[in-house]
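# Predicted model and sequence follow; I will ask about them next.
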Amino acid sequence: MKDKKKEPGERLQKVLAQAGLASRRHAEEIIQQGRVQVNGEVIRTLGTKVSPDDQIVVDGNLLKMPPKKYDYYLLHKPTGYITSVTDPQGRKTVMDLMQGIPRRVYPVGRLDYDTSGLLVLTNDGELAHRLMHPSYGVEKTYRVEVRERIPKQARQRLETGVDLEDGKTAPARVREVVQMGQDLRPCYEITIHEGRNRQVRRMFKAIGYPLISLKRIRFGPLGLEEQMAPGNFRSLTPLEVQKLRQEVELK
């Protein structure tokens, strides 16, 4: 069962600035002058956290926040790109693929440089935070290729947990994928809910079967369509966004 976590709110001065009332620094002065009430209580302490359900009054006027516009995208990340907004070394990032979008978005989690597959990008910070938080246990499924078939005993090590340098992994689900055609490498799908650095690669290396390729094909309720070519992206449908929010207990 997933643990419910109460999410922290936004700092009051940031909320005032986002509402267009004042700059962040001026908002701090307004708070210190005792001109702001939250749920009927005068607030003078900087850094006080507020939530969307709180009633904020400034100089006797109820603060009305403009509705936020969020964007949600699913990208088929190719290999050879890093999951970052910028890179000091000048390498290609996933943002180089997100051309023509109206607002800036950010990757949810990461896929390594040499890993391809499904990546969600959004400017919905609360949703992104929950999707990455380990307490919500969002499942991720990867398709891997190895040089030779993995015997059942070795696969069971993945399913019960593998000892890595940063601790034993949680149990995973593993199944062999039958590929049609000649000269195809053995293929498996593994589902985990942790998000350690290069975890899947390290798990297979630990059991003696290093990966040739790694591709994420599912993230929570979202699946990567076979017809979506690497480098392409699309907007999530309202139903997909709803399912993502339900996954992490957001209304």
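Looks like it arrived, so ask away. Residues are numbered from 1 along each chain as shown.

# Only C-alpha atoms from now on, for both contacts and neighbour counts.
Noted.

# Now do the contacts for Arg24.
Gln13, Lys14, Leu16, Ala17 (Cα atoms under 8 Å, 6 or more residues apart in numbering).

# Specify which member of those residues is nearest to Arg147.
For the contacts of Arg24, the closest approach to Arg147 (Cα to Cα) belongs to Lys14, at 53.0 Å.

# Assumed that closest one was part of a helix.
Yes: using DSSP: H, G, I helix; E, B strand; the rest coil, the assignment for Lys14 is a helix.

# Can you pull up the most central residue in this structure?
Val108 (2.7 Å; Cα atoms, centre = their mean).

# for the contacts of Arg24, which one is nearest Lys152?
Using Cα to Cα, the contacts of Arg24 come closest to Lys152 at Lys14, 54.4 Å.

# Which residue is the nearest non-sequential neighbour of that closest one?
With sequence-adjacent residues excluded and distances taken as Cα to Cα, 6 or more residues apart in numbering, Lys14 is closest to Arg24, at 6.1 Å.

# Would you mind measuring from that neighbour to Val200?
Distance of Arg24 to Val200, given as Cα to Cα, to the nearest Å: 43 Å.

# Alongside the first one, take a look at this:
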Amino acid sequence: MMRLNKYIAHYSTYSRREADKAVQDGYVRVNSEIETNPATQVQEGVDIVYISGKQVSPQEKYTVIVYNKPKGELVTKNDPKGRKTIYDSLSKEFRHFIPVGRLDFASEGLLLLTDASHVATSLMESDLERIYKLKIKGEVTPDMEDAMLNGIYLDDASAGAHSHSKITSMDIKPFIGYKIQKNQPNYSILKVALKEGKNRELRRFFAHFGAEVADLKRVSFAEIELNNLPTGKTRYLSRSEYSALYKFLKEEKKRARDNKRKEDKEQ
């Protein structure tokens, strides 16, 4: 909930004082009814506010960048061991940006960062498609393919994990898809698509079958692709990528609101 005058000032070109005057002078309607009290509470995404017949719509301002993370950088603010982090490479204007998930020290590729925590959380917790390109030592076996298609539960998920990892088991869901580009006894190359990015999930998956991941690169996240972005460089989202993200966040907010209403009815 938000005060009406604050809502108008936040989502329009009106100042707080101008918003107060517009409300008091009878130029503001909330859900088709004239409202003259600037302190009236309105709910974003539920109440519809108009000033002189023009709707004031919530339009969140946030920035998202794509970073082509190189190998040998940690996705963290500080490392007690003094190893290099992504913030050592990112320009100062992005020092406060939040990473969307993680890519481990030895992995590379597309990493999203944003200045809005709720955007980071929504993307991290989503089941949007992530595509990775991998090089593994050894060949892709029928057992691997079966597990990629049907998922697998690892009772012991220590292989492929960090030595200090507290995760002992892992339920790996079926991959969205995979494509084997080269399959040889000494090494193989494939692309895989996942709905989530658990802690070293792919390294654990292939280690379970005795295959070490030699190279791991994320090439896309939903509709956002790495394309030709050089290693160690950043770019802002394109207009079409922002549009897709805005649509996703709007749907997530609606889903959350519908769930809340359903819960309220059940209580």
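The structure has been received and is ready for your questions. What you are looking at is a predicted structure, and each value in this text was computed from that prediction instead of being measured.

# Show me what the residue nearest to the centre of the first structure aligns to in the second structure.
In the second structure, the residue paired with Val108 of the first structure according to TM-score structural alignment is Val100.

# Over to Arg234 of the first structure?
Checking TM-score structural alignment: Arg234 of the first structure goes with Arg235.

# show me what contacts that match?
Ile65, Val66, Tyr67, Leu229.

# do that again at 6 Å, thanks
Neighbouring residues of Arg235 of the second structure by Cα atoms under 6 Å, 6 or more residues apart in numbering: Ile65, Val66.

# and it, that one's in a strand?
Yes: under three-state DSSP, Arg235 of the second structure falls within a strand.

# could you measure it against Ile131 of the second structure, distance?
Arg235 of the second structure is 19 Å from Ile131 of the second structure, by Cα to Cα.

# correct me, but His193 of the first structure touches Thr141?
No: with contact defined as Cα atoms under 6 Å, His193 of the first structure does not reach Thr141; the gap is 8.7 Å.

# quick one: contacts of stretch 110-121 of the first structure?
Counting by Cα under 6 Å, 6+ apart, 72-83, 105-108, 214-217, 224 sit against stretch 110-121 of the first structure.

# Just the buried ones from those residues, in PyMOL syntax?
To isolate the buried members of the contacts of stretch 110-121 of the first structure in PyMOL, using 16 or more other Cα atoms under 10 Å:
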select buried, resi 72+73+74+75+76+77+78+79+81+82+83+105+106+107+108+214+215+216+217+224
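
# Of the contacts of stretch 110-121 of the first structure, which belong to strands?
When the contacts of stretch 110-121 of the first structure are checked against strands (DSSP state E), the matches are Tyr72, Tyr73, Leu74, Leu75, His76, Lys77, Tyr106, Pro107, Leu214, Lys215, Arg216, Ile217.

# which position in the second structure aligns with the second one?
Taking TM-score structural alignment, Tyr73 of the first structure has Ile65 as its aligned residue in the second structure.

# who's in contact with that match?
Residues in contact with Ile65 of the second structure (Cα under 6 Å, 6+ apart) are Leu112, Leu113, Arg235, Tyr236, Leu237.

# mind checking how far Val64 of the second structure is from Phe248 of the second structure?
Separation of Val64 of the second structure from Phe248 of the second structure (Cα to Cα): 14 Å.

# Could I get the full set of strands for the stretch 51-200 of the first structure?
56-58, 61-62, 72-77, 106-107, 116-122, 140-145, 163-164, 167-168, 173-177, 187-192 (DSSP state E, counting those that start in this stretch).

# Out of those strands, which is closest to Ala206 of the first structure?
Among those, the nearest to Ala206 of the first structure by Cα to Cα is strand 163-164 (7.4 Å).

# before we move on, what SS does Lys247 of the second structure have?
Lys247 of the second structure ends up helix, using three-state DSSP.

# Run a quick neighbour tally on it.
12 (other Cα atoms under 10 Å).
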